[in-house]
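Q: Predicted structure and sequence below. I'll ask about it afterward.
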Amino acid sequence: MLSALATDRARVADLEAQIVELERSLAALVLEKTIAQERLNAYTYPVLTLPDEIISEIFIHFIPIYPACPPITGLLSPTLLTHICRKWRTIARTTPALWRAISLSSDGTPFQNPAYISDILSRSGCLPLSIELNYHDSEDDDSESKVLQAAFLHCKRWEYVELCSWGFDLPIIERDLPLLRHISLDFDDGESQIPYIIINDAPLLRKAVLGAVNLSKLMLPWEQLTSLTVDQINADAWIPVLQQTSNLVHCELSLYDTGIDNNNPPPEVILPCLQSLTYDNLDVGFDNLDPGDDDGYDGFLNVVFAPALRSLRIAEIFLRPNPIGSLASFIAKSGCNLEELAVAGKRWVPASSYRKAFPSIGKFSFDGGADEDYATVEGDSDSRVHLS
């Protein structure tokens, strides 16, 4: 018995000695860990040493160049920059240039929270805005209306605006937009009620892009425009507008039909500053016309008087029945020095005939095929070309 007790006492003493040694080793490890952690805590990542102004500039280069609009959320949005760390979130939220261009679509979740949209727009401070509002048929018309109201609270700062509506009835829009430079409008007349849009005061407005818009319901300072693009329109609608756009330099028209009665032509449209003009045809039925049909469409071109014109793109259907004669008449009447001619769509006259008839034009382009049964191919005799 005494022998067993002596053995246990010796074992306890031995274990105590081992514990003391292990405690010393543990203390050394804890000290080493503390020193290493202090070194880590003292280290600052290089990007975090940059001044806030430099980080803001880097953030601005992350998004598309203004006035292009990034999405409001997602991988390419400025919102992504607020998810990295607390410091970057503060910098991003207080960088107005990150929030001056915004794309809003009723397909996106932000439309469920108009207060969020209001907060986003407020972050841009007093900077001019580029804004895209794309409305689609939705079950939540109330939220969409509230988003539109939130956007209009900042309309005095709108500089570039795109407003599209499909299946959503917009209210009458009547605003003064003192910073507006560019406006783009597109509506689906078949599914929604196109609103009246009246912009009385927009002294900086120079460019308008209009698609499926009822021009009788649109009031713009037309005389200020230098660039106008109109899509999906009939001729009887654009002539009254062009008569008010005396300062146009560039004009593109995509038309369903000519709508012009050559026996009772409309008043001449005088565009003294116009340098480039495009007449594109949206009616595919024109492609099936009989090349021998002598119905005239050339009155469409001769409505315009453009002495400064340098570039013309036109669907050949609008030059019938005598394409080359119509062009020659237009050039002579306008007194313009045409430098570039593009003939679009199906052609009844070969390219060689255009080049031969207008040797002073330096650049030609043809993006439609000629009717081989009616017109010769380029380089062959032009004996079969109908020019009467």
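A: That came in fine, so what should we check first?
Q: drop to CA atoms for contacts and neighbour counts, all remaining ones
A: Will do.
Q: Quick check: S77 touching C69?
A: No: using CA atoms under 8 Å, S77 makes no contact with C69, being 9.2 Å away.
Q: what's the neighbour count on P70?
A: P70: 23 surrounding residues under other CA atoms under 10 Å.
Q: Which residue is the nearest non-sequential neighbour of it?
A: Nearest residue to P70, sequence neighbours excluded (CA to CA, 6 or more residues apart in numbering): S77, at 5.7 Å.
Q: show me the contacts for that neighbour.
A: Residues in contact with S77 (CA atoms under 8 Å, 6 or more residues apart in numbering) are I63, P70, P71.
Q: Show only the entries of the residues you listed found in strands.
A: Judged by DSSP state E, the contacts of S77 include no members of strands.
Q: Serialize the residues you listed to JSON lines and add fields for distance to E38.
A: Output for the contacts of S77, formatted as JSON lines (distance: CA to CA, whole Å):
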{"residue": "I63", "distance to E38": "37"}
{"residue": "P70", "distance to E38": "42"}
{"residue": "P71", "distance to E38": "42"}
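Q: Show me which of those is closest to R93.
A: Checking those against R93 with CA to CA, the nearest one is I63 at 14.2 Å.
Q: Included below, for side-by-side comparison, is a second structure:
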Amino acid sequence: MSSSFHILRERKDVINAELEHLALKTHALEIELDEIVTALSATMFDVASLPPDVLGEIFTFYLDSGPIVQKPRYPYNSGPTLSNPLILASVCSPWRNTALSLPALWTSLEIHTHKANENMQSLLNTSLPRAKTLPLNLDIRSLDATGDVLSKLIPYSNQWGALSCRVIRGTKSAGNIARGKVPKLRKIDVVLYNSMDLTCTNENPPKIIAFADAPLLREVNLSGIPPARINLPWMQLTKLQLSKLDDKNIVHMLRLASNLRHLDLTLHQNTVTTAPTGKLPLCLPCVQTLTLRTSTHSAFDFLRYLTTPSLTTVEFIDNAPEAIILASFFSRSECSVTDVVFAGEISAETAATTLAVLVHTVRLEIKDVVDWTTPHLKFMLRIIAIDTKAAGWVGGCETEFCVLPELESLIINPLLHGPDGSIAVAVAELLEKSRKAGRPLKELEVMVRPRSCAGVVQRREMNKALEVLKREGLGDGIRLRNECSLQQTTSAVSTLQAIPSR
């Protein structure tokens, strides 16, 4: 008996020694890796030697916006400034020649100035002609200067491709003289200030007519602009986003824009007693994508005014309708929703309840949710892969949710709060269970916290999970940088890459 214990103790000592050796080796490798990463980061390449065409492609790809006229600082800038393309042009002579010769770098313009002075006019005259004949994307951020700035931009109206501006209630639109002179305009974004009071009306509001004759106009975003305030080629619109409007005005606009493909509604609790008139529910035969934004459940009563027989994609931001309202809407529309998106402040419990109605979901995306913890995300993964009883909902909800038997694509990019957890473990479980159930995922992408943030135990769990993901045939691979991205596709060769977080 004593000899058996002696053998076990010796074996224990051997194992401990091996673990210590491995720990030392791991530590040494981590130090070496740090040195390699530092050396690679310090390597400088002679970008000046790049051919102009290659340099131009890099500039065009990475430059996210065009010139900025007087980017605001608190309290205000002392004078107008221009950035982005001109910053590139100030680096060296080759960069200057390349930046000045690329019209695509000069097509986007953000204007923050509070006064259309001579300096601003000079900057406009410097930047806009460099766009040549390309469509211009104009964003006027200053409410006070909208009228003055628009008047300065009128000579370029035949190049307007997209226009975003703010207007004040009761003021005449300075851009109306551009009517019939916007042949390239494809998108507008107009915000009416002082429009929070939905009951406030103006018997003779100044009308915006600048966009009434725009042959290419397809996308419109209106905030607080009632139909009586603007003339648009409604029938040719394919994408419409509305906010700060009551139910009656929304329905009125939707009657006019009957060929919409994409509809984005920010719903508010209706304080106006006048209900929509005419034949209801209103059928929108072409709408394929519907985005709903609201913070109050009662605002979803608006759905009773609509039917959308071609609807395939729904996006819920911040909240979602009660299951009975949603089920009634889908049943009345006789549509088949296959793509679902959750975002914003929507809770995990609300999302799960909504999925119980959307059991035919093929593609599910959860993005930028702000109040979810790691257990919430694990719960969502498990009700998809297993069943609701085994998911162990931590919120105490007793409702039995349905799994998604037809799910093929899952994309999760949340903003997690709370202690870091091994999401990869739940993802591995999802893959295993889905495959065993005969419904393997075709696409998978999950973003989690940096691997270096996890503890020793969590890192071991993640390593095991990564092996499961590899064994289950993960496509594209696994990349671990600032975040962990798990991607699975059927077309890619099965590979596994683990790049340490740096």
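A: On my side now, so go ahead. Predicted model, so just to flag it, every value in this text is computed and none were measured.
Q: quick revisit: tell me which residue of structure 2 lines up with the residue nearest to P70 of structure 1.
A: In structure 2, S77 of structure 1 lines up with N84, judged by TM-score structural alignment.
Q: Please report how far its match lies from L105 of structure 2.
A: Between N84 of structure 2 and L105 of structure 2 the computed distance is 9 Å (CA to CA, to the nearest Å).
Q: Now the common contact residues for those two.
A: Common contacts of N84 of structure 2 and L105 (CA under 8 Å, 6+ apart): L63, S65, G66.
Q: if I've got this straight, R435 of structure 2 is in a strand?
A: No: read with DSSP: H, G, I helix; E, B strand; the rest coil, R435 of structure 2 is helix and lies in no strand.
Q: burial of it, as a residue count?
A: Neighbours around R435 of structure 2, by other CA under 10 Å: 14.
Q: From A385 of structure 2, how far out is it?
A: Using CA to CA, we find R435 of structure 2 at a distance of 9 Å from A385 of structure 2.
Q: Between these two, which contacts overlap?
A: Between them, R435 of structure 2 and A385 share no contacting residue under CA under 8 Å, 6+ apart.
Q: any idea how far the lengthiest helix in structure 2 is from the chain center?
A: Secondary structure of structure 2 per DSSP state H: the longest helix is helix 2-42. On the basis of CA atoms, centre = their mean, to the nearest Å, helix 2-42 of structure 2 sits 44 Å off its chain's mean C-alpha point.
Q: Likewise for stretch 158-174 of structure 2?
A: With CA atoms, centre = their mean as the basis, stretch 158-174 of structure 2 stands 25 Å off its chain's centre.
Q: List the buried residues for it?
A: By neighbour count with 16 or more other CA atoms under 10 Å, stretch 158-174 of structure 2 contains the buried residues 158-169, 173-174.
Q: can you redo those residues as CSV with distance to A390 of structure 2?
A: CSV is the format used below for the buried residues of stretch 158-174 of structure 2 (distance: CA to CA, whole Å):
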residue, distance to A390 of structure 2
N158, 61
Q159, 59
W160, 56
G161, 53
A162, 50
L163, 51
S164, 49
C165, 51
R166, 51
V167, 54
I168, 55
R169, 55
S173, 60
A174, 62
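Q: Out of the residues you listed, name the ones that lie in strands.
A: Among those, DSSP E puts W160, G161, A162, L163, S164, C165, R166, V167, I168 in strands.
Q: From L138 of structure 2, how far off is the last one?
A: Applying CA to CA, the value for I168 of structure 2 to L138 of structure 2 is 18 Å.
Q: N302 of structure 1 touches F330, doesn't it?
A: Yes: N302 of structure 1 is in contact with F330 according to CA under 8 Å; the separation is 5.8 Å.
Q: Give me the distance from the longest helix along structure 1 to the chain's centre.
A: In structure 1, with assignment by DSSP H, the single longest helix is helix 2-42. Helix 2-42 of structure 1 sits 72 Å away from the centroid of its parent chain (CA atoms, centre = their mean).
Q: Mind telling me what element T229 of structure 1 is part of?
A: Using DSSP states H and E, T229 of structure 1 sits within strand 227-233.
Q: Provide the aligned range in structure 2 for that strand.
A: Strand 227-233 of structure 1 corresponds to residues 239-245 in structure 2, going by TM-score structural alignment.
Q: Contacts made by that stretch with the rest, please.
A: Against stretch 239-245 of structure 2 from outside (CA under 8 Å, 6+ apart): 195-196, 198, 218-226, 250, 260-268.
Q: please redo it, this time with the cut-off set to 6 Å
A: Outside of stretch 239-245 of structure 2, the residues within contact range by CA atoms under 6 Å, 6 or more residues apart in numbering are 219-224, 260-266.
Q: Tell me which of the contacts of S77 of structure 1 persist in structure 2.
A: Checked against structure 2 using both residues aligned by TM-score structural alignment, their matches' CA atoms under 8 Å, the contacts of S77 of structure 1 keep these contacts: I63, P70, P71.
Q: Tell me which two of the contacts of stretch 239-245 of structure 2 sit farthest apart.
A: Pairwise distances across the contacts of stretch 239-245 of structure 2 (CA to CA) peak at 21.7 Å, for the pair G224 and R261.
Q: quick one, which of these two is more surrounded?
A: Between G224 of structure 2 and R261, G224 has the larger neighbour count (other CA under 10 Å), namely 22 against 19.
Q: Give the aligned equivalent of that one in structure 1.
A: In structure 1, G224 of structure 2 lines up with A212, judged by TM-score structural alignment.
Q: my read: that match touches F187, true?
A: Yes: assessed by CA atoms under 6 Å, A212 of structure 1 is found in contact with F187 at 5.5 Å.
Q: returning to what we had before: among the contacts of stretch 239-245 of structure 2, which ones are buried?
A: Listed as buried from the contacts of stretch 239-245 of structure 2 are 219-224, 260-266; burial here means 16+ other CA under 10 Å.
Q: Just give the number of residues close to D64 of structure 2.
A: Burial measure for D64 of structure 2: 10 neighbouring residues, criterion other CA under 10 Å.
Q: Repeat that for the one 5 residues further on.
A: Using other CA under 10 Å, V69 of structure 2 has 22 other residues around it.
Q: Identify the residues contacting it.
A: Going by CA under 6 Å, 6+ apart, the list of residues near V69 of structure 2 reads P80, T81, L82, I111, H112.
Q: So which of those residues belong to strands?
A: The strands, defined by DSSP E, take in I111 from the contacts of V69 of structure 2.
Q: Name the member of the contacts of V69 of structure 2 with the most neighbours.
A: That'd be I111 among the contacts of V69 of structure 2, by other CA under 10 Å, with 25 neighbours.
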